[in-house]
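Student: all I have is the shape, not the residue letters:
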């Protein structure tokens, strides 16, 4: 009996074991092969999303870059004036080449892309480019850039500086652009400071206003109350500023840089203009990106004229992005102690000591 019971028991256990083996364990009720396949599908889907997103980003940036490049070169072409084809403001009564008393006007030197580059900024109170006439320059400033160390020096030139102007005797420096256009003005300034001047940029009040507005204005500290009202002028150009930090739009910024109704007159105004140019440059680097560039360029193009060829303007724009604006500094010319105030031909003028001025410029540039 015991042996039979034992056999029956073993047989019963065997049946139960076979029954258990016939129904294998299924972890989480999902076959391993199925989970692996789903994971691979999810990984592939994630990869595709990343790849397509990256491609879309590259496409957007590529199209944006292409569009920005197109806008930039269109802008550069619109503002470019070949100095040899557009002799603006040539005085018909001035001595001509071949006349015995004719004084040749030197052409601007070429920039090799590596040496220091000097650009003259002319700012005027009215434009007149439609009839090829340029107004007397209200502001004259040399921007000197060293591509090697990315440094920038600004030289503000007082507009009443009394100098020799080729084929026109002696006069205020700001008259040179009226007598013979940018080329004569550049040649006159170059002789005054003993620096090669490669290019010029000419703009007017509206161009300045448009530039500031296009970058959304600028925060700037006004050091004192400034009030100047001229009923003969455009009401927008009347100056009413309170001291303190304020957000300036284009018109307000123009009021600030134009103010000279104080004891130092043109001297303090030149100093304010240099400092404000530095603030604008810093703001441009901070706020202008690939997608904002087209609207900025389109807004200022109608108010600018330059002899910088489009390709070189592009190179300069790339260089500008690398400049160290924190080290930018500037001075006034002629400097204190290098001029006298005189009245000549019923004009209040500043008579400079040329040798002192030229030595000072070289000192400022470390030459």
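Tutor: Nice, I can see it. Everything numeric in this text was worked out from a predicted model, so none of it was measured.
Student: going forward, measure contacts between C-alpha atoms and count neighbours the same way
Tutor: OK.
Student: and the longest helix along the chain, what does it pack against?
Tutor: When the chain is parsed with DSSP state H, its longest helix is helix 32-79. Where contact means 3 or more Cα pairs under 8 Å, 6 or more residues apart in numbering; DSSP states H and E, helix 32-79 is packed against helix 293-300, strand 304-306, helix 310-322.
Student: next up, a second structure to put side by side with the first:
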């Protein structure tokens, strides 16, 4: 620093209130714009150099993150969705918040307020405190938010290695269930397969009837030995008449079939973050659709209420009047969900997805409503809304979802999710009249799926 600049700041004329006032204003502003500079010019140079060095490193880090998002987006997102990295970032934020407080209040001391003009003392003090406390509070809030995200990542996602897409797509089985955490007797209420283009993020959502019968298993599935012609189809291990342990051999009964009677068929399921019943269901959906299922996401419909409330509610265009509560005869109905664009809290939205009566299309309409609910939740999970309510959303997320998606793939999926906002998902509903769940033609099913995937795939370049 030149002597001319440093002299009035480090060795001011203490008997000149106007000069001391100007000096105080400069120190407060400099300390805010470049933490450590006030100490370097007018106070403890060692503290100033440390603060300034930390600030410069922070600026370099922010610029590096911006450059990473621009030029190496997936790698950067993968780096910052690692729980260990988030822990380190949380510690650094807390440390910098403490340093900011130390520098800020030290700057206030350096202003020598009693020597400034009387009318400026309170404004300078208030400005210094404001510029010290608000950024430090913001850093503390950010550290708390990162901690919530880290808890979500470590509690929800598996530590398995990343996998490559199959034929250019990631295929994720989405199961919706009302069962509790122990999943005793779980039978998925809704079954969907989400097929995501690995380049564009555009998705095909395939709605699969839970009552689909005779689902075939791939050749490498352990279930194929028991049911070589499809789940429950004769002849099988039960004899010439076919059958299974759970009575009616439909797709949503497969979980209980394997979980309680044949868990040994999938000995590695639990260590991979899954379960034997879910792995068997993945095999069945693979066989039925012709798409290899790589991951699953189990959504506890009972926990949707807390997530929707955490997001501040959702909006759905209701097609028909639906009861809240009640039975098939209309008894004990608590209220009604009216047609039209409706803002819903968690309780109402949960009944919108669950309501079994009042719809002419019955269970198939219920399947469609559940997918509408999932889409509405995704629409609410925009960056600003999630960031504002992140801790509540993260807490609800751990109750809502189970998955075997590896933590190492989160960056890739976050990138694809941001790209997917440019597209409308292609929906394929495997329901009557196109598909008869009781007597399905799996050739027809696979053709419908293939057409849906083709509609959500980028066109091949000519030539």
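Tutor: Thanks, I have the structure now. Note that the structure is a prediction, hence the values are computed from the model and not measured.
Student: tell me which of the helices and strands packed on helix 32-79 of structure 1 sits most buried.
Tutor: Of all those, strand 304-306 has the most neighbours on average by mean count of other Cα atoms under 10 Å, namely a mean of 22.
Student: can you name the residues of structure 2 that it overlays?
Tutor: Mapped onto structure 2 using TM-score structural alignment, strand 304-306 of structure 1 covers residues 401-403.
Student: chain center to that stretch: distance?
Tutor: Offset of stretch 401-403 of structure 2 from its chain centre (Cα atoms, centre = their mean, to the nearest Å): 11 Å.
Student: now stretch 49-62 of structure 2
Tutor: With Cα atoms, centre = their mean as the basis, stretch 49-62 of structure 2 stands 31 Å off its chain's centre.
Student: which of the residues in it are buried?
Tutor: Going by neighbour count (16 or more other Cα atoms under 10 Å), the buried part of stretch 49-62 of structure 2 is 49, 50, 51, 52, 54, 55.
Student: go on, stretch 199-218 of structure 2?
Tutor: Buried residues in stretch 199-218 of structure 2 (16+ other Cα under 10 Å): 200-218.
Student: so of those residues, which ones are in helices?
Tutor: Among those, none falls in helices (DSSP H).
Student: so of these, which ones are in strands?
Tutor: If you go by DSSP state E, the buried residues of stretch 199-218 of structure 2 have 203, 204, 205, 206, 207, 208 in strands.
Student: and the fifth one, what pairs with it in structure 1?
Tutor: Residue-level alignment of residue 207 of structure 2 against structure 1, with TM-score structural alignment as criterion, gives residue 156.
Student: what count of nearby residues applies to residue 57 of structure 1?
Tutor: By the measure other Cα atoms under 10 Å, the count of residues near residue 57 of structure 1 is 12.
Student: any idea how far it lies from residue 208 of structure 1?
Tutor: With distances taken as Cα to Cα, to the nearest Å, residue 57 of structure 1 is found 35 Å from residue 208 of structure 1.
Student: could you do residue 301 of structure 1 as well?
Tutor: Residue 301 of structure 1 is 11 Å from residue 208 of structure 1, by Cα to Cα.
Student: what about the strands in structure 1?
Tutor: Going by DSSP E, structure 1 shows strands at 117-124, 137-146, 151-157, 162-164, 170-172, 199-204, 218-222, 226-228, 239-241, 244-248, 304-306, 329-333, 339-344, 347-352.
Student: wait, which of these is closest to residue 278 of structure 1?
Tutor: strand 329-333 (8.0 Å; Cα to Cα).
Student: how much does that closest one stray from structure 2?
Tutor: Comparison of strand 329-333 of structure 1 with structure 2 after fitting gives an average deviation of 1.9 Å (mean Cα distance after the TM-score superposition for structure 1).
Student: got it, and stretch 58-73 of structure 1?
Tutor: Superposing on structure 2 and averaging over aligned pairs (mean Cα distance after the TM-score superposition for structure 1), stretch 58-73 of structure 1 comes out at 4.7 Å.
Student: let me see the contact set for the match of residue 207 of structure 2.
Tutor: With contact taken as Cα atoms under 8 Å, 6 or more residues apart in numbering, residue 156 of structure 1 is in contact with 139, 140, 141, 142, 270, 271, 274, 330, 331, 332, 333.
Student: just residue 52 of structure 2 next, same as before
Tutor: Residue 52 of structure 2 is in contact with 34, 35, 36, 37, counting by Cα under 8 Å, 6+ apart.
Student: what's the burial count for the first one?
Tutor: This means residue 34 of structure 2. Based on other Cα under 10 Å, the number of other residues close to residue 34 of structure 2 is 13.
Student: what's the match for it in structure 1?
Tutor: By TM-score structural alignment, residue 34 of structure 2 lines up with residue 51.
Student: measure its match to residue 347 of structure 1 for me?
Tutor: 72 Å.
Student: and what of residue 170 of structure 1?
Tutor: 12 Å.
Student: okay, and the common contacts of those two?
Tutor: With Cα under 8 Å, 6+ apart, residue 170 of structure 1 and residue 347 have no common neighbours.
Student: circling back: TSV for the ones in strands among the buried residues of stretch 199-218 of structure 2, including distance to residue 347 of structure 2?
Tutor: Formatted as TSV, these follow (distance: Cα to Cα, whole Å):
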residue	distance to residue 347 of structure 2
203	29
204	29
205	25
206	26
207	24
208	26
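Student: these: which two are farthest apart?
Tutor: 203 and 208 (15.6 Å).
Student: ok, back up a step: most surrounded residue in the contacts of residue 52 of structure 2?
Tutor: In terms of neighbours by other Cα under 10 Å, these top out with residue 36 at 31 neighbours.
Student: so that residue sits against residue 42, correct?
Tutor: No: using Cα atoms under 8 Å, residue 36 of structure 2 makes no contact with residue 42, being 10.2 Å away.
Student: what is the burial count for residue 438 of structure 2?
Tutor: 12.
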